[in-house]
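Engineer: 3D, please:
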Amino acid sequence: MGIEQQSKAGAPLVPGAHPAGAAMMRAAVQRRYGPPSVLDVSEAGVPLPGGGDVLVQVGAASVHPGDYFVLTGEPYMVRLVFGLRRPRHGIPGMDLAGVVAAVGKDVSDLCPGDKVFGWSTAGALAEYACVPAKNLVPMPANLSVVEAAAVPTSAMTALQALRDIAHVQPGQTVLVTGASGGVGSFAVQIAKAFGAEVAGVCSARNVDLVRSLGAHHVIDYTRTDFTSADLTRTGTRYDVILDNLEAQPLAAVRRALTPTGTLIPNSGRGGRWIGPLGRIVKARVLSGFTRQRLRPFTSLGKRQDLLTLADLITTGQVTPVIDRTHPLEEAADALRYVGAGHTRGKVVITV
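Structural biologist: I've put the predicted structure just below:
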């Protein structure tokens, strides 16, 4: 496929509307909000990079709950960002890894042929994706393209929660719920790398996995409730709780927190209209009446954080956990599985 035949720089990806002679690619196309079945793997035009962009030949792209929310358009508040009546971008997916195919005129630190990984606002579930250069970094040599694609959003979320929000220090105790999931599997490893004593909450089938990630203590939630009065009365409390599930009431989780500890709610789920916003507001209000810090947050993509993660990966302190891979033609199956909420690590789509 000749890149020189592509359509005008900056043109949106509009499935089914291609200038004559434009280069084409396979992509998972979404024309409306709905269940994963609305995805159709078909042809779309290959975009040209703008001045500060990079065209990446995608080798793999991972999917996470945020992609599922954007696909379905629920909670409805996501439509304020991604399009009110239909998705503004015809191709979903954010996290990717691959090879630089072309660069914009203002890009000087990346060249065609470079292996990179990073994130975009959309368009990763395709053979080519146009990505701002600032969102990409070199792929660590000890990662496969599938592993690299699994890193960006989930690992940055875990890093920012533990380092920037909770300020985890050596010797502190950190509890991670959903410890076998996408964010949780990274959080266990990052907390350990920071010198914390880590406890992970998961189901019985994932106990060995979470222990292999470095958790000092593993709690099978089908047998033990970490918020129970019996445990908290005997001193089993944590300096930091990263709650990726929010399966327990806020008041119950606070019982498992030290008097000055930090609780970070991070499930992303909630009501059909405003999602987790109600719980976020409640946590913010409660923070004004307690020494405990209740800190919901929104992860932001930062290139420096991706470089920090690349260093942790290169030194062997963090390793992506891959649950399963799907070819591009099975993108709907991959998102359906992620939407069910029981992943072990990350789900990756190979292109």
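Engineer: from now on I want contacts and neighbour counts done on CA atoms only, so please keep to that.
Structural biologist: Will do.
Engineer: just give me the longest strand of the protein.
Structural biologist: As assigned by DSSP state E, the longest strand anywhere in the chain is strand 53-63.
Engineer: following element in sequence after that strand, please.
Structural biologist: As assigned by DSSP states H and E, the chain's next helix or strand after strand 53-63 is helix 65-72.
Engineer: so what touches that following helix?
Structural biologist: Residues outside helix 65-72 that contact it (C-alpha atoms under 8 Å, 6 or more residues apart in numbering) are 30, 33-36, 75, 78-79, 82, 87, 92-94, 268, 335-336, 338-339, 341.
Engineer: list the ones among the residues you listed that fall in helices.
Structural biologist: Arg79, Phe82, Leu335, Arg336, Val338, Gly339 (DSSP state H).
Engineer: so which other helices or strands are in contact with the longest strand of the chain?
Structural biologist: strand 95-103, strand 128-132, helix 145-149, helix 331-340, strand 346-350 (3 or more C-alpha pairs under 8 Å, 6 or more residues apart in numbering; DSSP states H and E).
Engineer: give me the buried positions along the third one.
Structural biologist: I take that to be helix 145-149. Across helix 145-149, burial judged by 16 or more other C-alpha atoms under 10 Å covers Val145, Val146, Glu147, Ala148, Ala149.
Engineer: before we move on, the earlier item: mark which of the ones in helices among the contacts of helix 65-72 are buried, thanks.
Structural biologist: Taking 16+ other C-alpha under 10 Å as the criterion, what is buried in these is Arg79, Phe82, Leu335, Val338, Gly339.
Engineer: the structure of the following sequence is requested for comparison with the preceding one:
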Amino acid sequence: MKAIVQDAYGSTETLRLRDVERPRTGDQEVLVAVRAAAVDPGVLIFMVGRPYLVRLAAGLRRPRVPVRGRDLAGVVTEVGARVTRFRPGDEVYGTSLRGSYAEFTATHQKRLAHKPANLSFAQAAAMPVSGMTALRAVRDSGQVRPGHRVLVIGASGGVGAHAVQIAKAYGASVTGVCAPEKTEFVRSLGADDVLDYTRAEIDRDGPVHDVVIDTGGNRPLSLLRRALTPRGTLAMVGGDWTKGPLLGGYGRQIFGAPLLSTVLRQRLRAVSAVERTEDLDELSDLVGSGALIPPVDRSYPLTEAAAALRHFTDGRPAGKVVITVDPHDA
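Structural biologist: Take a look at the predicted model:
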């Protein structure tokens, strides 16, 4: 099969389209013919091997898994002996630890769900990592309830665009923070208000938000807290991985937030990265109800995966960047 392979950490220049062996499936694994995959910050982090802490999981000197990509949508072609939820021919979406920028990938059945019938493969591939992260930020870390005021920082990005829609579905009033050229896009997601960060800072309205969801960047905790009510919750998703070689922009979650949380009434939480069928099923329900539409900014064919990653980094996409294996899914 053809796949986007990387033999050494580095920029997109290290990526190669090569023929590699098709993965074998374990007893609880499913082989999926990939129709589309998506780009997320984790792909870039594992591509460059920074911050350096990720190499403990990814491989100290070179990527342990050479094929890039996590999000996927496609068609089941084989199932392991103990797989009970899927059969060949099923259209599925989810994540893979074997790499999804390939014609085929194998993944555990607990990382997959049936693809919503009203989504294209490209739309479905845009949803797993960003959608599950946004769901955990809204539902678990933020504990958003009807009537809450929610501020989503980075509302035009992959996680942010999902978080705006999910928070609205949970009954919240949502303000999205984004660049001026993305304001109409964020409003189209259902945001009640949009804050242009080039004109005002996130504490523009004072301490009025019950939940602040920070999907990136590196704003200091003191500034983020000024936008929260006295008993509000800050849910932090990722960080600016380009800031510093060891921890990147994750120092707030690792050190600052846990220490401050011991003495504050405000809740400062790092959003955990868990990928499971139950969360995919809830996202599918939101899609089925019309409350959630995965936003796709642009699609690239598998042969142009490096260009897709560069656009994700430099092109300021509105929503997700998707890589399609079948040209009909572009």
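Engineer: now the TM-score, please.
Structural biologist: With the length set by TM-score structural alignment, normalised by the length of structure 2, the two chains reach a TM-score of 0.95; 322 aligned residues with a C-alpha RMSD of 1.2 Å.
Engineer: in structure 2, what range does the longest strand of structure 1 match?
Structural biologist: Under TM-score structural alignment, strand 53-63 of structure 1 corresponds to residues 29-39 of structure 2.
Engineer: any idea how far that stretch is from the chain center?
Structural biologist: 16 Å (C-alpha atoms, centre = their mean, to the nearest Å).
Engineer: and stretch 149-167 of structure 1, by the same measure?
Structural biologist: Mean C-alpha position of stretch 149-167 of structure 1 versus that of the full chain (C-alpha atoms, centre = their mean) differs by 9 Å.
Engineer: corresponding residues in structure 2 for it?
Structural biologist: Counting by TM-score structural alignment, stretch 149-167 of structure 1 corresponds to residues 125-143.
Engineer: equivalent analysis for stretch 187-196 of structure 1, please.
Structural biologist: Counting by TM-score structural alignment, stretch 187-196 of structure 1 corresponds to 163-172 in structure 2.
Engineer: what are the ranges of the helices in the stretch 101-250 of structure 1?
Structural biologist: With DSSP state H, counting those that start in this stretch applied, the stretch 101-250 of structure 1 shows helices at 145-149, 152-159, 182-193, 207-212, 229-233, 250-255, listed in chain order.
Engineer: any chance of TSV for these, columns distance to Gly278 of structure 1?
Structural biologist: As requested, the helices of the stretch 101-250 of structure 1 are exported to TSV (distance: least, C-alpha to C-alpha, whole Å):
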stretch	distance to Gly278 of structure 1
helix 145-149	32
helix 152-159	21
helix 182-193	22
helix 207-212	31
helix 229-233	26
helix 250-255	12
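Engineer: closest one to Ser299 of structure 1 among those helices?
Structural biologist: Relative to Ser299 of structure 1, the nearest member of the helices of the stretch 101-250 of structure 1 by C-alpha to C-alpha is helix 152-159, separated by 5.2 Å.
Engineer: what's the average distance of that closest one to structure 2?
Structural biologist: Compared with structure 2 after the fit, helix 152-159 of structure 1 shows a mean deviation of 0.4 Å (mean C-alpha distance after the TM-score superposition for structure 1).
Engineer: dump the helices and strands packed on strand 53-63 of structure 1 into CSV; add distance to Leu209 of structure 1 as well.
Structural biologist: Below are those laid out as CSV (distance: least, C-alpha to C-alpha, whole Å):
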stretch, distance to Leu209 of structure 1
strand 95-103, 24
strand 128-132, 33
helix 145-149, 17
helix 331-340, 18
strand 346-350, 13
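Engineer: so which of the ones you listed gets nearest Met24 of structure 1?
Structural biologist: Among these, if distance is taken as C-alpha to C-alpha, the winner is strand 128-132, at 9.5 Å.
Engineer: residues in contact with the closest one: which ones?
Structural biologist: Under C-alpha under 8 Å, 6+ apart, the answer for strand 128-132 of structure 1 is 25, 46-49, 52-58, 119-120, 123.
Engineer: residue in structure 1 matching Ala106 of structure 2?
Structural biologist: That one, Ala106 of structure 2, aligns with Cys130 by TM-score structural alignment.
Engineer: relative to strand 128-132, how tilted is the longest strand of structure 1?
Structural biologist: Here strand 53-63 of structure 1 runs at an angle of 110 degrees relative to strand 128-132 (axes from the mean of the first three to the mean of the last three C-alpha atoms, to 10 degrees).
Engineer: between strand 346-350 and strand 53-63 of structure 1, find me the angle.
Structural biologist: Using the same axes, to 10 degrees, strand 53-63 of structure 1 lies at 130 degrees relative to strand 346-350.
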